Each structure stands twice: as C-alpha cells, then as structure tokens.
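Engineer: Sharing a model that was predicted from the sequence below.
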Amino acid sequence: MRLTSLLITALLSRQSIAFAHKTTGPYDDLGSFQNPASRARPRFRYWLPDASVDPGLVQQNIKDAGALGAGGVEFLPFYAYGSEVSGADWVIYGFGTPAYLKMFKAALEAHKEAGLAMDFPLGPNQGQGVPARYDDEGLQWDLAPYAVAIPPNGSYDGRLPGWDTGDLVALVTAQVLSARNIAGQTVTTFYTVAVEDHMQYVLKNATLQDWTDNVSSEGTVRLKLPSSHGETYLLFAFYQYLTHTQNLPVSSNMTGTIFDNGSYIVDHFSAKGAQVVTKFWDDYLLEDAEVKELLSEVGNYGWEDSIEATSNISWTPSLPKVFYDKYGYDLKRFLPLFMFGNNNIGIQNAAPGSVECLLDTPDQGKGYVNDFRGALMEGYRAYVEHYTNWTNAMNLQYSSQVAYNLPVDVLASVPYVNAPECESLQHQNNVDSYRQFSGPAILAGKKVISNELGAVPTEAYSHTITELLWQVNRAAAGGVNQVVLHGQSYSGNYYNTTWPGYTAFFYLFSESYSEKQPYWNHGFSEALNHIARLQYSQRKGIPKVDLVVYSKDSASDPYLGTVYNQADLIGNEGYTYAYLSPENFALPRAYVKNGSLAPDGPELCAMIIPGPSNLTLDAIGYIKDYARAGLPVILSGGLPNIYFTEDGTETAARAGLASLQATQNVYTVAAGQVASKLSALGISPRVKVQADRTWYSTWRSDSDGTEYLFILSDLVKSAGTVSVATTKQPYSLDPWTGEERPILAYQQKFGRTVIPFSFAANQTAILVFGNTTTSATSLRTTEIPASIIGHEYSQAGSLHLHVSSSSLAETSLPLSNGKTITQLTNRTVAPSITLSNWSLTVEHWDHPLNIGDASTIALKHNTTHKLTSLVSWRDIPAIANASGIGYYTHSLAWSPSASASGAYLLLPKATNGARVYVNGHRVPPFDYQAPKIHISPYLHAGTNDITVEVPSVMWNYLRSIFAELWTGGIHPTDVFRAYGGLPGTVDNGLIGEATVVPYVDVHVG
C-alpha cells in the first residue's frame, strides 16, 4: 500500500510521545534505566525575559519540556543579561518583586503538577546579587590602585593620587630598578581581542614600605626617600570602595522600595556577600509559606552561574585580616604585586591591569601573589559555604560554577558545594579539562557533577542534535553526570521582539530551544531520553578511576587547558585519570589503604606528577606519606617546580623535594613513559583499551555488586577491544530505547572480560556487569564476523543470528558451548538494496504574516521534490534557504523468501535527528550517529512505504530574513558585526546513502 496524502498529513501534524513523570522524588531517587527519575534527567536553563510575561505560558513551557523528556528547568530570570530593555518596567517586574514572586510560584507549581524538579538561581542574570541597600557592606568591593612617580629628589609632599576614590587601604613606596612598556598581544576566546599595553616595573624588594599611617585625614603625605645615587621611586595608593555594579539595571529616580535600583552584585570573597542574598530571600521570597513549601517539594538546587563581575583587583575589606591569620604577615606593603592579573581573569583577560610589578627576588614576588590568592580562596570558600549551609537547612542543595573566572585555585574550591558545575563553553569540550574539574568532586564524594552544556558561539538556531550529543558524551567521559542544556526560551511575545521569539544573547550563542525548532516535537525527545539514561548510568554507584594527576595553580587557567599532554596513558592502554590539587589532600577520603588512594572512593592506584607541576611544601608531606603507605608515585618528565609562598625561599622546598625522590615507591621517568612504568609495576587499567583510535571510558561500581562501563569512540570510525577487570556477565544498555540485552561476543580469561567493538565516529556504548533485569544466557561467541548484521535472543535464551550477504566469506563461528559453526548458512542471501528515487515533501517553517507575533510557531506550507540521491537541502535551489521538516518517502518492493528472512535499514548520520515509519508504523528510536534499524516486523510482501521524517535547523531560513529580526529591542545584525558578520548556511536533510540490507535468520541454539 502506497503512502497516501492523508498519511503524509498525519505525519506532518504528529506530535512527540509525552514522557510520563510521576513525582519529583528525593535526591537519591534515580528511577530506572528505562525510565530515569526527574532529578536524574537533563534540565533546560529556562530564560525568563522578566516577570511581566504570561505566567500561564511559562507554566506550559515548563510542562512541555517535561513531556519531552527533561527533568525540569533551571529557572533563570534573564533580564537581558544585565542590559536594559525599552518598555520594560523592572521596578514592578524586577527580581524579587511581588510580580516576580507570583511568577516564581507559578514555575514551582508547574514543576509540581508535572512531577519535575526545579533549579533556582539566587539572583537575576548569573545569580550574583539581589536588590539591596545602596550602602550594604555585603555588596561587591573593588580595590582601586594608583601609581605615580616620586620626583628625582626623593621627596613627595602633597595629596595622594585618587584620594576621593574610596577608603584608603595602603600607601606604599618602592624603588624601581627597571621599567619597560609591554605591548599588548591579541587573545582569542570566543572572538579575538587586543590586550591592553601595560608598564612592567621591577621593584627592589627591600625598599617596599607601607606609609599608610603617615597620611593625613585630608589625604596628604610628606615623604623623603634616599636619592643620593639617582634612585627612582614609585608611590602606590590603594582604595577600597563599593562598586554598586548592577546585575539587573533599573533607571529610576524613586527611592520608595528596595527594588527601585534593581539588583547589585555582592561580595564574593566573604560570607557577608552570601548573607545579603539569603537575607533577601528570607525577607522577600521565603516569607511566603506556599513558596517555601513548594521549594521543599520540587526544589532541586539553589544556584549561581559563572562569575562575571569585573574589578581592578579582587577584594573584600576583611582580606587583610584573613591574609594575616593564614600567613602570619601583613599584605599591605605587597599590594603593588597584586595590581596585575588579579581581577576577573576570564572576563578581563584582555585587561589584566595597566601596571605590573615584579620583585628582584628569585621568584619575582610570585610567593606573595600566591599567598594573596590563597587568602582570596579562604574568603570565597566562606561565601559558598554559607550558601551550601543555607540551602541544606531547607533540605535543598546548592550548585555553583565554582570559582569560575576568579584568580583562585578552582580544584581547591570544588568540594565546598553540593553539586559543582562546569560548562562546555569554557571547558571547550576538552575531556582533560573536565577531568581536572571532576577529580576533586569525585574525591569529595559528590554524587552530581553538573555541566551547563550547549553554548556555542554563532550557532544559535544551527546547533544540531548530534553535535549536542557529542558534547554530552565528551563531558561524560570527563566525569560529568548531569547536564543543564543551554537553553529553553520563553515562547510568547515580549517587548520589541519579532518572531521566532525571545532569544537570549541576541542570537549569538546556541541554543534557543522551543517548539519553534522543527526538531522539538520531531526527534528531540529521543535525544533527551538518551541523555537521561546516560546520566542514570553515570550516577549509579561510585566512579572508579585508575590514576591521579597532581595539579596546582594559585589561579587556575579559566579554560582548564590540558595538563597531562602525553598520549601514553590514553593512547596505549586506556588508563583513566583525574586531577587533584594539594588542598584536596585534606579531604576525609584522601588516605591510602592497600596501595590505593581514597579506597572508599575512586580507588586511585598511582599518582602522576608532571614535570611542570608546582609542588607545595604541604603537598610534599602528603605525597611522602602516601608513598610510604604503598601508593606508587611517578615523577614524569623531570623534577616538578616549587610552588612559592611569601618571600620565595626555596631551601625547605628543595630539601623536601630531594627527600620525596628518595622515598620508597617514588619513581622518576621520562615524559611519555608513565604507562610503561605502570605496566612494569603491575598496575593495569580497570578498562584496558586496544583500539585503532582514541576511546574514553568510565567505570562505576554500585553497592549491590553491579558495575557500569561507558565507552566513547572519539571523532572517527574505529574498532578494537576493551578488557575489563571483572568476570560478571556483561549486558548492553541501549540509551536510545532503554533496552537491556546480553552481549553476544566476549571472552573471559585471567579474571578479565574482553569485548570487541566497532564504532562509528562519536558512537558510545553503555554496559552493565552483574545484577540485571534480563535473564542470564551463556551462549555467546568471541567475535562477530562482518556478515552478522544483528542478532536476537529469544525469551528462552536461544540465539538467532541475522546473517547478511557477505556470509559466504566466513567459514566458522566458535560458540561458548564448545560448538563451532563451520558455515553460518548455506543459503544465498539477497543482496543489499541502495534506495534511490526518493520523494521529498518539505514542510516549510516561515515567519507569520505579522512578524511581530512571536507567539506563533510558524507559517507552514509544503513543497515536493523528486530526488535520485540524498543531498543537502543547500544543493537543491528551491529549498536552499528553507527550514522545517523533510518527509522522505520511498517505495520498497519486498518479497520474503529463503534468501531474505528480514531486513535492516541503514541510513546516513541523522545530524539533527530523524524518525522512521514503515507502512505507517513508527519504528523504535535508533542511534542518530549511525542509524541501523531492524524493519522486519513492519515489512510485508509487495510494496512497502518507507518514510523518514527529518527536521532541519532554523538557521538557513532565519539567515535569509535576519535583517527583519529583533529581540528585546536589539537588532542581532549589529551584534554579529563583532564576529565578522553572519555565519553561512548549513546543511539540512538526509545526506548520503540509504540501504536496505536483507538477512537470513540462523538459529544456533
């Protein structure tokens, strides 16, 4: 029966299958692999434009996300990313106002009704502040530096530079030994910017002097410095002041309420800043008993985003005391050393400071800088610990993108929140970067390591599902087990906003998820359920990691670039590793037993110290203790550096390093020889990889004896084996369908299980060993010939092989019952059929007649195209700029026979998802990376109609009308000029070859 126009119409209007949630459930309720619980599912960052929008539509957006397979949203009151919007009244509709409270309650109610869990930022925008009194000392502080030359006679008599800036913290002078201007280079992050020029001075350490007590109340000082030998001096003045930086700007002359000035960024280097935020919540939001009750029922994480507050020098008024208590000396005379590179090192990487001061000491003053950052770390720790304690007291939890962009050690910060969060944008999908972040969390026993995932510059409305899944898989390989997708958009009308609706970041970053994306109801739910099942497997039990790599920086690289850059650990054997900072060695789990570090956690079997590492004195002590307790320690690529503190004296550190080298179980190898040394020591990876390309793995052990293996084949097609340290029976967990199946091919020897795999690029596998819901079966083989395209186990455990046309080349198949099949089949299998002559019906998604109506999904119409091959829509002139949904139909003549028991449909990579219908029956979900679909149950003798439903991205169409688009009063074309203009068009549709592969069913017992 041919596909009728009525069926085409039905498919065009078909909606996704709703996912049924029951209740939100407790934090440790993961549900099942087939149906993960809400808290185990991915969530969307939901961009609420402001509290003036329709609460009912917000609730519907949230419920739609849940029906699609999300576990809820991270409810982010966006407020134009800190910009003002013409027409918006944020005195009335700003964060924390009665209108916002009504909206917040509506969002919580939607989560309760749908059985979802909601994250809630603690403030607008990035969550870095709240409405507050203008003079509140818990708001953000800055330290403004001023530097002037003292006249050649060494005398200074007058008013200090910058006197009216704020409160004087210190007046310091120092002799200048040399000076030079350093021309700014360019740095590339999301785009290329020029770094400001700056002056670099080398100061004589012995001449640093604090004159603060000599300054009069009017800001004048009289100084006389030695100048008989032509010495030159600089005078430095430092002032602290409240920045009053707003993360929600309001232009108002009113002073009637706390909301009249929007929201202020708070101090991030003391508990006072966090206390401002929690007091606001207690006084203005949680005084509503219903809101508090709803939060207890469906609240998930109180949360803060990346820290995007700028400054001259990171500061808090309590820092001098914190510094003295920690290090035992006064920081004030060393303040000139902190003027450069100690602001927001991520956001202000092109403006680290106009003056850089070094000392004439061996370490150039790095020890003092390290101590300054260590004191900042203490203040930041107090800040996040207050949030953690506050949320925990309400039986909620706290998540934060810890220390993101701050000049502190990120690895040291990770353990102090319930669910530390990283992000794909900053980590650049780098597995090594994720391992740096996840290592301290794993050691600290954090159950959730979160990732704000999916933001890619210039890919709004063009970020594909498979690209998103690649990002998810890379993060999982690095230890992440929760993603918050960036992000879901409010789908209604808003001020000065055209169709397709409110788009965060002015179309600059992906993505704007909503029903206005063709894949939203046509393939996205399969991807969300895939992510949910992956997360479920990565939340079970405890992660086990082979090795720990030492890493210490006083200020972490904001991008956490690769530290261990040798290929031997992954490429040769497949060792897994995580990173730790020496501050993490003080955690309760950080002890050695039976030769493993953290035996109650990751069971790290050896420690690697790369040559460029910075060893602290405390670290040397810890590591010597670990080695004496039986942990192998390998110094790789030369001796490590010394982490300087205070005056940079190396004597004690060098002695400690020499002592470490002489300690039993400490070894030194050349760079790239760690894997060889581990092998010589008898330390094998839990998951040993032998493959022709890079594979990443994770291993988790549950308390019930079940173990989970995740494998990612990176970037290109590959084949090989994994050898895992267990002899429990392996089963495959299919994240697309939720099914659990016995593994067909493996062998067990010497206490390990060896399993062969063949992967397409970026394919993954999830395996479970031990307790399963599937009946055990023992019949298996050791490897799968290319002729076996698939297999099935019956409920009774008998094995059926699906043998394709290449079978005659194979001569034997050994089975685990001792039998060997010398010929898989004596039947001639029907040859493969390449599908051509497709009919493509495109449902175009265009803007509504009134482009200002942002609430409309799309104005739709159909066109039909005859194709002899599957090419990109860009190569078909009539639809080169089209976006929407393509329905590819083909009529297949099928005749069941002895040479064709059934068939598989092989499709090219479904870049943006796909659904397949055979004779009107929708087949189960399949792997978008390499679609192989068993279509036998849907075939019948005669003509069979195959329809492939393929959603596009919206970019090509939006690009063609980009000059007409607005969001929140911003014309995105203006924004893109900084990026060199609009990106080009992208490929849409099925591209490649589609094949039907017949097989014969061979029952082997």
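Structural biologist: Right, received. Where do you want to start?
Engineer: Every contact and neighbour count from this point should use C-alpha atoms.
Structural biologist: Will do.
Engineer: Give me the packing partners of the longest helix along the chain, helices and strands only.
Structural biologist: The helix that spans the most residues within the chain, counting by DSSP state H, is helix 366-393. For helix 366-393, the helices and strands in contact under the criterion 3 or more C-alpha pairs under 8 Å, 6 or more residues apart in numbering; DSSP states H and E are helix 271-280, helix 319-327, strand 397-400.
Engineer: could I get those as CSV with distance to residue 8 and mean neighbour count?
Structural biologist: Output for these, formatted as CSV (distance: least, C-alpha to C-alpha, whole Å; neighbours: other C-alpha atoms under 10 Å):
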stretch, distance to residue 8, mean neighbour count
helix 271-280, 55, 22
helix 319-327, 68, 17
strand 397-400, 46, 26
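Engineer: Dump those into TSV; add distance to residue 492 as well.
Structural biologist: Output for the helices and strands packed on helix 366-393, formatted as TSV (distance: least, C-alpha to C-alpha, whole Å):
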stretch	distance to residue 492
helix 271-280	30
helix 319-327	47
strand 397-400	29
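Engineer: Residue 105 is in what secondary structure piece?
Structural biologist: Under DSSP states H and E, the secondary-structure element containing residue 105 is helix 98-114.
Engineer: buried sites along the longest helix of the chain?
Structural biologist: 366-391 (16 or more other C-alpha atoms under 10 Å).
Engineer: what angle separates it from helix 271-280?
Structural biologist: Regarding helix 366-393 and helix 271-280, their directions subtend 20 degrees when assessed with axes from the mean of the first three to the mean of the last three C-alpha atoms, to 10 degrees.
Engineer: try this one next to it:
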Amino acid sequence: MIETSSLTDITDQVDSNGQNGSWVVDHFSAEGAQLIIDFWPESLLFDNTPDLIRQVGNYMWEDSQKYKFGVTTYWTPNLPHTFATNRGYSINKYIPVVTDVRGSTTSSYILDDGDEGVGFIEDYQQTLTELNQIYLSVLTQWSENLGVQWSAQVVYNVPLDMLASIPYVNAPECEMLGFEHNIDGYRQFSGSANLADKRIISSEAGALTYRAYQQTIPELLWDLKRSIVGSINQYIIHGYPYSGNYGNISWPGVHHISICLLGDGVPKVDVAFYSKSTSYEPVTTQYWPSDLVVTGYTYEYLSPDNFALPEAFVSDRIFAPNRQGFRAMVVRANDSLTVAGVNKLVGYAHDGLPIIFSGGLPSNLSGHNASFSTSAIGLLNAVTSLENVHTVSYENLATTLSSLNISPRTAISTNGTWYTYWREDNETLTDYVFVYNDATGVPMGQGMTTGNISFETTATPFFYDAWTGDVTSIYSYQQSATHTRVTLD
C-alpha cells in the first residue's frame, strides 16, 4: 500500500485488509503456489485425510482463474527480472503501456511506433504465461507427491497463452459455459493436451448462464456430444448437491464406456492449425469456414510454444506421429510469429511436413523484436520453394488439401452436418470412431440425416451402441484396398 502524499510503501504499517478488498494468492510465482500448499496441511490435510483422498480421489483441482475481476494490472515481484531475462530488455520503460491492458479504467497509453505498443503488451503477457506455468508446475508436483494428480481450468479467463500452459497440469479442464458449447473452442483446448499425452481432458459440463433448473437432458446431451468431437473425454456435471434418497441417478457402466470409447488408444487428427495468442478472453472461433467439417477433415490448434514438447517432431511427412498424426500444418496470413516458432516451422518443412500458408505468408510478430522481423520473413520465404510447402488463398482450404493428396481419415458425404472423432488403439488393433450428427438450430425431432463415410481402414466394421454397450456387425459396406465405406441413416 502506497501513502499518497509521500509515495512511501506503508503496507507493513496497516492493520486493515482494505475493507472490501478481495485478496488472492500470487498465481505468477512458486511462492504463491507454496502459500496454497502450506495452507492445506494446516486446515484440511491433517491426520489421515491424505490417505482417505488417495483411496477415493484422483485429483486436487483448481477452478478457472477468476481473479481478473477488479484487477487493472497483473503483477508479481519477480516479473521485472523474468521479463528482462526472457525478453532481453527491461519492462520498466513500458509499464504505462501494460498498465490496465484490460481497459478497466479510462486511462490508457499507446506508443508512436508501428503497432502502438502492442508488441510490448504481448511480451508482458508471454512473461506472465511463463510465470503462471511455474505456479502450475509447483502445484502439479505437490499433488503428485500426495499420490494424486493436479487438475486445473487453465488460464482461459486471463490474458495468457492457454495452449502453452495446458501441458503443465496432469488433467487440464475446460468448461461448457466459458467455451460457449463451441467445437472449435474445444479443439483449441485439446490440441496441446493431446500432443502432451494427457490421458484426461476434462470439462465442467452442463452450465448455462441464467438457466438454473431449466436445462433439459437433450440440451445437456447436445453439449456433451459437441465436446466429444472436440476431444474432451471427461465430464464433471455442474450442479448442486442435495441430501435425500434419490433413485436412478446413475447410469451403470457409463464410466467404463466413456473410458473405452474416449480413453483407449490415442486421438488421430488430420490437420494442425498454428495459433499463437497471449490472451484467450474469451475463447472464440478461429476457423469459421465449414469446408473442412463438410468434407470430413478434423483439426486442432497448437501454439508454437507446444513445439518444444517431446512428441512435436516429423516422421515420414507426419507431425506428432505417436500422437495425433497430423498430415499437414496450416499457418494463416494473420497468425503471429515467434522466433522459436519460425525456426521450428523451417525445420518441419525440411523434414517433409506439408505446410500450407493460407492467405499468404504471415508478417505479424508476437512481441517486440524488430531485428527478427526481416529475418523471419526471409526464413519462411526460403522454405516456400520446397515441394511440400504451399502458399494458397484463404478460401477453400479443404479443396487445397485434397489437391495435395492430403485426405481426411473420414471422408464424409451427407445431407446434414457430421463430425467425427477417431481414436486408434494399437494394443488391441482397434479403431474407435464417434460420428456425431449436429442438428444445431433444427427443430426437435427433425434432425434426421443420411449419408456415408469412407473410413481410412480395411478392418471389419462394427456398430457400438453407447446406450446398451452392444456391439453388432455391419453387414452392408464397401471396401477398397485402403478404405471402408459405410452408409449411415
């Protein structure tokens, strides 16, 4: 606390907590995480409580980081040092620019350079991202030492790189409310989680704004199915506990069914979108055209920060062959470049990965690095001469992929809107494909559609009834040397 007239720090002289002030631990330091860790044994984890948690529980958990309300500027004591170390210059001169970047007050400052200071704000947010990762890592290690895991709703309420931070927890969790039931948003969340080999990608499910006691079961199922095709595989229903004897509140076997269909093997995805952002408030759709969905292509998003993960490599023209098995990477003209990201892209291009520059080469840089601007464009220009690198128009991406002989694992032809979600289990030599008919906006009872899907496999097809658990043979299908075509209605 600063005394106004003298600008003297008088925090240690004040007994009051600021009356109506709202206090939160520092989410940008190991010390903040340690404060939580020290609190739990004193207040909750005493006697045999840790043993009981290990017997019946699996996760320590943190809700979405909502400390943004009433906050004008995010700060932590170690920020200036970390900023100077990681960004290569001092933040001190630019503090007015990063102050109140959320627009909570009427005061704001811009610079007279080309981007009006946006690059400095991105450097500030990137540094906060890296500091928050320290906080998450400490809590993850603490949870593992307790014999459980750390689950958290990772940074989509604050100006940080969500995709970069997701790998730092055991079980990342999103939510249907904050993601507004958006399949594209779920795919943004799940891309780095799948690349980081997270077995569980969770969701706080069933929440609706101003709809308490009004959501119907069909609405909830609609939301859950949209999550599934976004690669979410665990659902924590947002509700309220009641005492009393309530019957028929569980679905026998549903947990085992969900683990079987959504947890066995690894997810397989056709296309990776390069995506660098230092703020996900809110999580909005990044790819609006419907051409990829209509033709059956699946896709997820990756931050260039994720390229440092162990599975982020190219083999036989495939990116992350042990994980999603991406067949192409799409970089859009309005994407933001990073030094490490460009160097990785160049390496992937030379390793044979098909890279598509959609709408032209990007020229935006994430952060302030004037000396890198020219060299980045030069590096990308140099790889455009490779036979596996293509610069195309933004429109008709699916047509472009097809013309390059990059096919979807599930080629769809239907009079509706179908999504697929594919998991490959090499241990049992089984592929699981969830097919979802999205009748959003269609009146209840009128969403029936028909069509066919060509699956990239020659294995024997079966129907799996998720309601009963029954497995039945499919008797009518066509097979080629590489594909199996099934009609669905």
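Structural biologist: Looks like it came in fine. As the structure is a prediction and not an experimental result, all values here were calculated from the model.
Engineer: what TM-score comes out when they're superposed?
Structural biologist: Comparing the two superposed chains by TM-score structural alignment, normalised by the length of structure 2, the resulting TM-score equals 0.91, with 474 aligned residues with a C-alpha RMSD of 2.4 Å.
Engineer: Looking at the helices and strands packed on helix 366-393 of structure 1, which is nearest to residue 409 of structure 1?
Structural biologist: With respect to residue 409 of structure 1, and counting by C-alpha to C-alpha, the nearest of these is strand 397-400 at 14.9 Å.
Engineer: Would you enumerate the residues in contact with the most centrally placed residue in structure 2?
Structural biologist: For structure 2, residue 189 is the residue whose C-alpha lies nearest the centre (C-alpha atoms, centre = their mean; 1.3 Å). When the contact criterion is C-alpha atoms under 8 Å, 6 or more residues apart in numbering, the partners of residue 189 of structure 2 are 162-163, 166, 174, 301.
Engineer: returning to what we had before: who wins for proximity to residue 948 of structure 1 among the helices and strands packed on helix 366-393 of structure 1?
Structural biologist: Each of those has some distance to residue 948 of structure 1 by C-alpha to C-alpha; the shortest is strand 397-400, at 41.1 Å.
Engineer: What mean distance separates that closest one from the matching residues in structure 2?
Structural biologist: Strand 397-400 of structure 1 differs from its equivalent in structure 2 by a mean of 0.4 Å after superposition (mean C-alpha distance after the TM-score superposition for structure 1).
Engineer: and if you look at stretch 530-538 of structure 1?
Structural biologist: Once superposed with structure 2, the aligned residues differ from stretch 530-538 of structure 1 by a mean of 3.7 Å; criterion: mean C-alpha distance after the TM-score superposition for structure 1.
Engineer: residue range for the one helix or strand residue 340 of structure 2 maps to in structure 1?
Structural biologist: Using DSSP H and E, the element containing residue 340 of structure 2 is helix 339-350. Aligned by TM-score structural alignment, helix 339-350 of structure 2 falls on residues 617-628 of structure 1.
Engineer: now what about that stretch, what contacts it?
Structural biologist: The set of residues that contact stretch 617-628 of structure 1 without belonging to it, under C-alpha under 8 Å, 6+ apart, is 582, 585, 591-592, 597, 633, 643, 652-653, 656-657, 660, 663-666.
Engineer: if we go to 7 Å?
Structural biologist: Stretch 617-628 of structure 1 has contacts (C-alpha atoms under 7 Å, 6 or more residues apart in numbering) with 582, 592, 633, 653, 656-657, 660, 663-666.
Engineer: do the same with stretch 450-468 of structure 2
Structural biologist: Counting contacts by C-alpha under 7 Å, 6+ apart, the residues touching stretch 450-468 of structure 2 from outside are 409-415, 470-474, 479, 482-489.
Engineer: Can I get the buried ones among the residues you listed as something I can paste into ChimeraX?
Structural biologist: The buried residues among these can be selected in ChimeraX (16+ other C-alpha under 10 Å) with this line:
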select :409,410,411,412,413,414,483,484,485,486
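Engineer: can you pull out the helices in structure 2?
Structural biologist: All helices of structure 2, identified by DSSP H, fall at 30-43, 49-56, 79-87, 95-98, 118-146, 162-165, 176-179, 183-195, 217-228, 254-263, 291-295, 339-350, 370-383, 397-403.
Engineer: Could you tell me how many residues sit around residue 467 of structure 2?
Structural biologist: The local packing of residue 467 of structure 2 (other C-alpha atoms under 10 Å) involves 10 other residues.
Engineer: aligned partner of residue 297 of structure 2 in structure 1?
Structural biologist: Aligned against structure 1 - with TM-score structural alignment as the criterion - residue 297 of structure 2 pairs with residue 575.
Engineer: Give the full set of residues in contact with that match.
Structural biologist: When the contact criterion is C-alpha under 7 Å, 6+ apart, the partners of residue 575 of structure 1 are 546, 569, 685, 688.
Engineer: what do you get if the cut-off is 6 Å, keeping everything else the same?
Structural biologist: 569, 685 (C-alpha atoms under 6 Å, 6 or more residues apart in numbering).
Engineer: Surely residue 204 of structure 2 touches residue 178?
Structural biologist: No - the pair residue 204 of structure 2 / residue 178 is not scored as a contact, 9.4 Å apart, by C-alpha atoms under 6 Å.
Engineer: Overlap in contacts, these two.
Structural biologist: Residues touching both residue 204 of structure 2 and residue 178 by C-alpha under 6 Å, 6+ apart: none at all.
Engineer: just curious, which of the contacts of residue 189 of structure 2 is nearest to residue 280 of structure 2?
Structural biologist: residue 162 (6.6 Å).
Engineer: Find me the equivalent region of stretch 74-81 of structure 2 in structure 1.
Structural biologist: Structural correspondence for stretch 74-81 of structure 2: residues 314-321 of structure 1, per TM-score structural alignment.
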